[in-house]
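A.B. asks: okay, structure incoming, though there's no sequence with it:
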């Protein structure tokens, strides 16, 4: 579901400089020439240390976002209105977990083990998308997530599917196909509430009001303050700037919300027809960084669920990976 347009952690600049000294200039020139030609970089190919590190960070954070992102919607499987929506939500959550596995596989090709990635997630060292640290209070929240947050993720993923690292691009191609169905599911639920009873419509409007700032945060800080840009764009690790992706999302989806007679909680939101860019109130970026760094309303809860799953699934992984050591395991 959820892409990682913004790479959250600042790289260790001293370490970068030391490793870059070992990047042979001739190999670096050949590497950059391949990317300029549109060629894909594969796991066995030579690559600069910074390229490898930034890709690991990007892909594993995307993988974590898929896994954590299934939690808010997963809590609504038993409460979804009607058998059809329950089945659809089960299928969607299964897809998201599958996307996480695809992405962990892609990150492993760069040399970081899945165990290390999971450990970094559980310790708080590795991040995931800010939007999954907010509660899904009503069924309308699920509709907003399925429509607008999935839409934001697709904007990011379609761009990154054209990037330079082969395994990530191939994973994203499959993910984007499945996400297009998730978007249809979310749009259907969104439309039903928007055209339903006054109570349903009010519930949807309330959800929109609460989720708008996290959605605006989704693509990361403005380009003028983002610490990662030119080199990552040159190497096609990032395929579009934060502001460009945010503008693309606003261009495609704000009119769809307004057509339904719903409002968005930003009186300054308008499209400047002269520039083709959307104008809006800058969201609270202090809140964004507070949530990313563990201070959101659901950060602790989300990680606690993952820790519980990791601990209670350990005996299964041990049985699968080291059957010779199997002794006794908990009764089913």
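C.D. replies: Structure received. This one's a predicted model, so the numbers in the text were calculated from it and none came from an experiment.

A.B. asks: from here on, contacts and neighbour counts on C-alpha atoms
C.D. replies: Fine.

A.B. asks: buried ones in the helix ranked longest in the chain?
C.D. replies: What stands out as the longest helix in the chain, according to DSSP state H, is helix 166-194. Residues of helix 166-194 classed as buried by neighbour count (16 or more other C-alpha atoms under 10 Å): 166-169, 171-172, 175-176, 178-179, 182-183, 185-187, 189-191, 193-194.

A.B. asks: equivalent analysis for stretch 9-26, please.
C.D. replies: 9, 23.

A.B. asks: wasn't residue 116 part of a helix?
C.D. replies: Yes. Under the criterion used here (DSSP: H, G, I helix; E, B strand; the rest coil), residue 116 sits inside a helix.

A.B. asks: can you report how many residues lie near it?
C.D. replies: 11 (other C-alpha atoms under 10 Å).

A.B. asks: ok, residue 199 next?
C.D. replies: Neighbour tally, residue 199, other C-alpha under 10 Å: 11.

A.B. asks: for it, what is the enclosing helix or strand?
C.D. replies: Element membership for residue 199, per DSSP states H and E: helix 198-217.

A.B. asks: which element is encountered next along the chain beyond that helix?
C.D. replies: Taking DSSP H and E, what comes next after helix 198-217 is helix 230-234.

A.B. asks: what comes up buried for that following helix?
C.D. replies: residue 232.

A.B. asks: what sits up against the next helix-or-strand element following that helix?
C.D. replies: Toward the C-terminus, helix 230-234 is succeeded by helix 242-259 as the next helix or strand (DSSP H and E). Helix 242-259 is touched from outside by 5-6, 148, 151-152, 155-156, 216, 219-223, 263, 277-278, with contacts defined as C-alpha atoms under 8 Å, 6 or more residues apart in numbering.

A.B. asks: what about versus this one:
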């Protein structure tokens, strides 16, 4: 569902320059020539140290976001309105977990083990998307997630599917195909509430008001605050800037929201005819970094659920890795 655009905890400029000094100039030139030609880099190919590290961070954070992102929707499976909605939500949550597995596989080709990635998630060292540290209080929250957050994710993923690292691109091709169905499911539920009873419209408007800032945060800080975007875009690790992706999302989805008679909690939001881009109030970036660094309303809860699942599933992983050993099944 999620992630793919903004890379958290980027190293400082001096560290980037120091690491590039260790890359062999001739190999680096050949690598950048391949990138310029639009060729895909594969796991056995030579690559710069910083390219490998930023890809690991990007793909790992995307994988974590898929897994954590399934939690708020998963809690609504038994409460979804009607059997059809329950079935759709079950299928969607199952898909999101599968996307996480595809992405962990892609990240492992770069040399980091899945166990290390999971440990870094559970310790708080590795990040995931800001939007999954907020509560899903009502069914309208689930519809906003399913429509607008999935839409924002598709903007990221469709761009990065054209990137330079083969395993990630192939994973994203499959993920985007499935996400298109998730988006339709979210849009259908969104429309149903928007055209429903006054109480349903009020519930949807309230959810939209609460989620708008996290959605604007989703693409990451303004480009002027990004230290390494230019080099990462040259290497096709990032395929579009944060501001460009945010503008693409606004261009596609704000009119759809307004057409339904709903409002957005930003009086400055409008299309600028001179620049053909959207003007908007800059969201609170202190809040963004506070959430990313563990201070959001649901950070602790979401990680505790993952820690519980990791502990409860340990015996299964051990049995799979050592099938010859006899182990008694845990007593329920």
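C.D. replies: In hand now; what should we look at? All values derive from a computational prediction rather than experimental measurement.

A.B. asks: re the thing from before, could you list the buried residues of the helix holding residue 199 of structure 1?
C.D. replies: 200-208, 210-217.

A.B. asks: quick one: that helix to structure 2 mean distance?
C.D. replies: Following the fit onto structure 2, the mean deviation recorded for helix 198-217 of structure 1 is 0.2 Å by mean C-alpha distance after the TM-score superposition for structure 1.

A.B. asks: what is that helix packed up against?
C.D. replies: Counting contacts by 3 or more C-alpha pairs under 8 Å, 6 or more residues apart in numbering; DSSP states H and E, helix 198-217 of structure 1 is packed against helix 139-144, helix 166-194, helix 285-290.

A.B. asks: tilt between it and helix 242-259?
C.D. replies: 170 degrees (axes from the mean of the first three to the mean of the last three C-alpha atoms, to 10 degrees).

A.B. asks: whereabouts in structure 2 does helix 198-217 of structure 1 align?
C.D. replies: Using sequence alignment, helix 198-217 of structure 1 lines up with residues 198-217 of structure 2.

A.B. asks: hmm, who's touching the matching stretch?
C.D. replies: 130-131, 138, 140-141, 144, 148-149, 152, 190, 193-195, 246, 262-265, 283-285, 288.

A.B. asks: report the buried members of the residues you listed.
C.D. replies: 130-131, 140-141, 144, 148-149, 152, 190, 193-194, 246, 264, 283, 288.

A.B. asks: out of these, which is nearest to residue 34 of structure 2?
C.D. replies: residue 246 (28.9 Å; C-alpha to C-alpha).

A.B. asks: what lines up with the closest one in structure 1?
C.D. replies: Per sequence alignment, residue 246 of structure 2 is aligned with residue 246.

A.B. asks: likewise for residue 7 of structure 2?
C.D. replies: Using sequence alignment, residue 7 of structure 2 pairs with residue 7 in structure 1.

A.B. asks: what residues does that match make contact with?
C.D. replies: 54, 57, 58, 228.

A.B. asks: next, the second one: secondary structure please.
C.D. replies: Right, the one you point to is residue 57 of structure 1. Quick answer, by three-state DSSP: residue 57 of structure 1 is helix.

A.B. asks: I'd like the distance between it and residue 311 of structure 1.
C.D. replies: 24 Å (C-alpha to C-alpha, to the nearest Å).

A.B. asks: which of the residues in stretch 100-115 of structure 1 are buried?
C.D. replies: Neighbour-count burial for stretch 100-115 of structure 1 [16+ other C-alpha under 10 Å]: 100, 101, 102, 103, 104, 105, 106, 107, 108, 110, 112.

A.B. asks: what span of structure 2 is that stretch aligned with?
C.D. replies: Residue span in structure 2 matched to stretch 100-115 of structure 1, by sequence alignment: 100-115.

A.B. asks: isn't residue 78 of structure 1 right up against residue 87?
C.D. replies: No. Using C-alpha atoms under 8 Å, residue 78 of structure 1 makes no contact with residue 87, being 9.7 Å away.

A.B. asks: can you give me the helices for the stretch 1-150 of structure 2?
C.D. replies: 13-20, 25-37, 49-74, 83-108, 114-123, 139-144, 150-160 (DSSP state H, counting those that start in this stretch).

A.B. asks: closest to residue 301 of structure 2 out of those?
C.D. replies: That would be helix 49-74 among those, by C-alpha to C-alpha, at 10.1 Å.
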